[in-house]
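Asks: This is a predicted model, with the sequence first.
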Amino acid sequence: MGFRNLQTFLFFLLLMLLGLSAPLSAAEGKRLALVVGNSAYTATTPLANAAADARAFAAFLKENGFEVDSLINVDRAGFARGLSTFSKKIGPADTALFYFAGHGMQLKGENFLLGLDAELLSEFDVDAEAIALNSITGIMERKASLSLLFVDACRNNPIADRLNASVEGVTRGAALKWGWRR
């Protein structure tokens, strides 16, 4: 699916979910977004479009009433700081949206997102080198009235391939939990 088709799809999805045609009153809370796009990886294959896709999606969200924090080509430490800052902004009446474009992986049923500097040589490196997707969804679900998560993680990941050779349970797919909240 090209970016223009993706953008159109996401626009209508957001329109449906958030009622963007209705004015946003203060009582309804804020629309907050954290957009992360990593292209310039140092320990694995760089990605041509992830940062550009994130910039375009951030602009799209701003045009549609979101307060957007963008992290472009960020290492793990910067990613964690950005998540911390974002989580502090979320209130109980708010809509929180997270978008990630970059490398991701799954280890033993848990999904992880990779900063630019992720260097995973064994399964013991994962907690120190990657961001657990469950931690992001957990924060958003606990703090926001509505949480939206968009992950465009590359499935052609040499890090996952390298770990797969030495660790059982590493996959390229995502183990997502689906359901309604409240």
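Replies: Done, it's in. Treat the numbers as computed from the prediction; the structure is a model and nothing was measured. Numbers count the residues shown, from 1 in each chain.

Asks: Please make it C-alpha for all contacts and neighbour counts, starting now.
Replies: Will do.

Asks: ok, residues contacting the helix or strand Phe112 falls within?
Replies: Using DSSP states H and E, Phe112 falls within strand 110-114. Contacts of strand 110-114 with the rest of the structure, by C-alpha atoms under 8 Å, 6 or more residues apart in numbering, involve 76, 102-106, 129-134, 153, 174-175.

Asks: what about 10 Å?
Replies: Residues from elsewhere that reach strand 110-114, judged by C-alpha atoms under 10 Å, 6 or more residues apart in numbering: 38, 41, 74-76, 79, 100-106, 120, 126-127, 129-135, 151, 153-154, 159, 169-176.

Asks: cool, and stretch 152-161?
Replies: Residues contacting stretch 152-161 (C-alpha under 10 Å, 6+ apart): 37-38, 43-45, 47, 50, 53-54, 99-107, 112-114, 118-122, 164, 167, 170-174.

Asks: here comes the other one, which I'd like you to weigh against the first:
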Amino acid sequence: MGKVKKGLALVLANALYQTQPVLLSCNKDGLDMKAKLEQLDFDVLHYANTTRVATLEAIAEFIKLADLYSVLLVYYAGHGVQIDGKNYIVPIDCIYKPIKDVFISSSLVDVSTITNYMSMHEEKTNILIMDACRNSLSFLRSFGSTGLAEMTAGNGMIIAFATSPNTSALGSESPDGNGCYTKRLLEHIDHPNMKVEDMFKLVRKDVIKDTAGQQVPWENTSLNGNFYFCTMAQDEINEVIYQSIRNYHCAEMLINLSKRFGYTVSDVMRIYERQKSEKVGGIRIVDEKEFESYILKQILDLGFEFINYRWVYRKTPVLMGDFQHDYTKAL
């Protein structure tokens, strides 16, 4: 019998629009999200650059399989639009028509085709992520609206938007970069033992910082229980830290692990050194002060600096944490 998966995910990413501005980063956003969700043990249906018909077929395939899973996730990156308070996915073959009802029925996909199913299955954990609040659509003026409309999450559902209702989100100018929101989502989604609501708070904090407050991610939740994208025992976390630094012994790896696990950089190094000492041939430093001095030397050798009472790496502040002696004298 095969391993039971964490859940089912539908990843839709539209970049190569035929009559609307292309969104260079969305292809990469979709591919990276697919890879990340597969790492987190989801079965993933991935579709890129879909027409209206193909989008509806993708959603139908997702719903057909959804009954087999207790966790459902839909991620969309691409153009989105609100009309009369309802949100729509914009397929790549969207062609604007001045008659509103004709335009909606022939060129857009109502997000409710997804949320209606989720709302009827409150016993599941339902997650909808929309990185679709762009402001470059040629027909936006016809509807006098920007971004997407506020949506209320049904029972058992959480809805996450890249930015607040009626505002626009930032993408990347390069096909090799992620959009601002998805970039931070990819960084935090595998944070171990963190509730999904708290994970989205970290994403919001970073996006606000990245955009100087221009973009504020938003969620609406009615989840009935706690959900974690990643759960790990402490021994597993310690081993991941050890193997990661063993393979890439550099400051950047320590910083990445610090962000992923929510530890200070110095604690990441402590875990690595203690794990290394327990391997065959390892040497354990028993004296705590001697161990702290050794950790400090490793930190300095990797290029971290203590400047104006702040730890930095290449002029960027880092969350170093305290050492158990007056390390300023060693500098």
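Replies: In hand now; what should we look at? Here the structure is a predicted model, which is why all the values come from computation and not from measurement.

Asks: still on that earlier bit, now, the contacts of stretch 152-161 of structure 1 that are in helices?
Replies: Filtering the contacts of stretch 152-161 of structure 1 for membership in helices, criterion DSSP state H, returns Ala50, Asp53, Ala54, Asn164.

Asks: how about JSON lines for those residues, with distance to Leu10 of structure 1 and neighbour count added?
Replies: What follows is those, written out as JSON lines (distance: C-alpha to C-alpha, whole Å; neighbours: other C-alpha atoms under 10 Å):
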{"residue": "Ala50", "distance to Leu10 of structure 1": "16", "neighbour count": "24"}
{"residue": "Asp53", "distance to Leu10 of structure 1": "13", "neighbour count": "22"}
{"residue": "Ala54", "distance to Leu10 of structure 1": "13", "neighbour count": "25"}
{"residue": "Asn164", "distance to Leu10 of structure 1": "33", "neighbour count": "17"}
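
Asks: I'd like those laid out as TSV, including distance to Asp94 of structure 1.
Replies: Output for those, formatted as TSV (distance: C-alpha to C-alpha, whole Å):
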residue	distance to Asp94 of structure 1
Ala50	27
Asp53	25
Ala54	22
Asn164	39
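
Asks: wait, what's in contact with Gly138 of structure 1?
Replies: Gly138 of structure 1 sits in contact with Ser147, where contact means C-alpha under 10 Å, 6+ apart.

Asks: Correction: the previous question concerned Thr152 of structure 2.
Replies: Thr115, Ile158, Ile159, Glu219, Asn220, Thr221, Ser222.

Asks: Would you mind checking those residues for buried ones?
Replies: Buried by 16 or more other C-alpha atoms under 10 Å: Thr115, Ile158, Ile159, Glu219, Asn220, Thr221, Ser222, out of the contacts of Thr152 of structure 2.

Asks: In those, find the pair that's most separated.
Replies: Farthest pair in these (C-alpha to C-alpha) is Thr115 and Glu219. Separation: 14.5 Å.

Asks: could you check the distance from the counterpart of Leu113 of structure 1 in structure 2 over to Ser136 of structure 2?
Replies: Under the alignment (TM-score structural alignment), Leu113 of structure 1 maps onto Ile89 of structure 2. In this view, Ile89 of structure 2 and Ser136 of structure 2 are 14 Å apart by C-alpha to C-alpha, to the nearest Å.

Asks: Of those two, give the one with the bigger neighbour count.
Replies: Taking neighbours as other C-alpha atoms under 10 Å, Ile89 of structure 2 and Ser136 compare with Ile89 leading, 24 against 15.

Asks: Okay, strands next: where are they in structure 2?
Replies: Per DSSP state E, structure 2 carries strands over the ranges 7-13, 42-48, 71-77, 80-83, 86-89, 109-110, 125-131, 157-161, 218-221, 304-307, 310-313, 316-317.

Asks: In structure 1, what range does the last one match?
Replies: Just to be clear, that refers to strand 316-317 of structure 2. Under TM-score structural alignment, the alignment places strand 316-317 of structure 2 onto no residue of structure 1.

Asks: ditto for the third one
Replies: Strand 71-77 of structure 2 corresponds to residues 95-101 of structure 1 when matched by TM-score structural alignment.

Asks: Longest helix in structure 1, by number of residues?
Replies: Max-length helix for structure 1 by DSSP H is helix 3-18.

Asks: in that helix, what counts as buried?
Replies: Along helix 3-18 of structure 1, these residues count as buried under the neighbour rule (16+ other C-alpha under 10 Å): Gln7, Leu10, Phe11.

Asks: Now the first one: closest residue in space that isn't a chain neighbour?
Replies: Spelled out, it's Gln7 of structure 1. Phe57 (7.6 Å; C-alpha to C-alpha, 6 or more residues apart in numbering).
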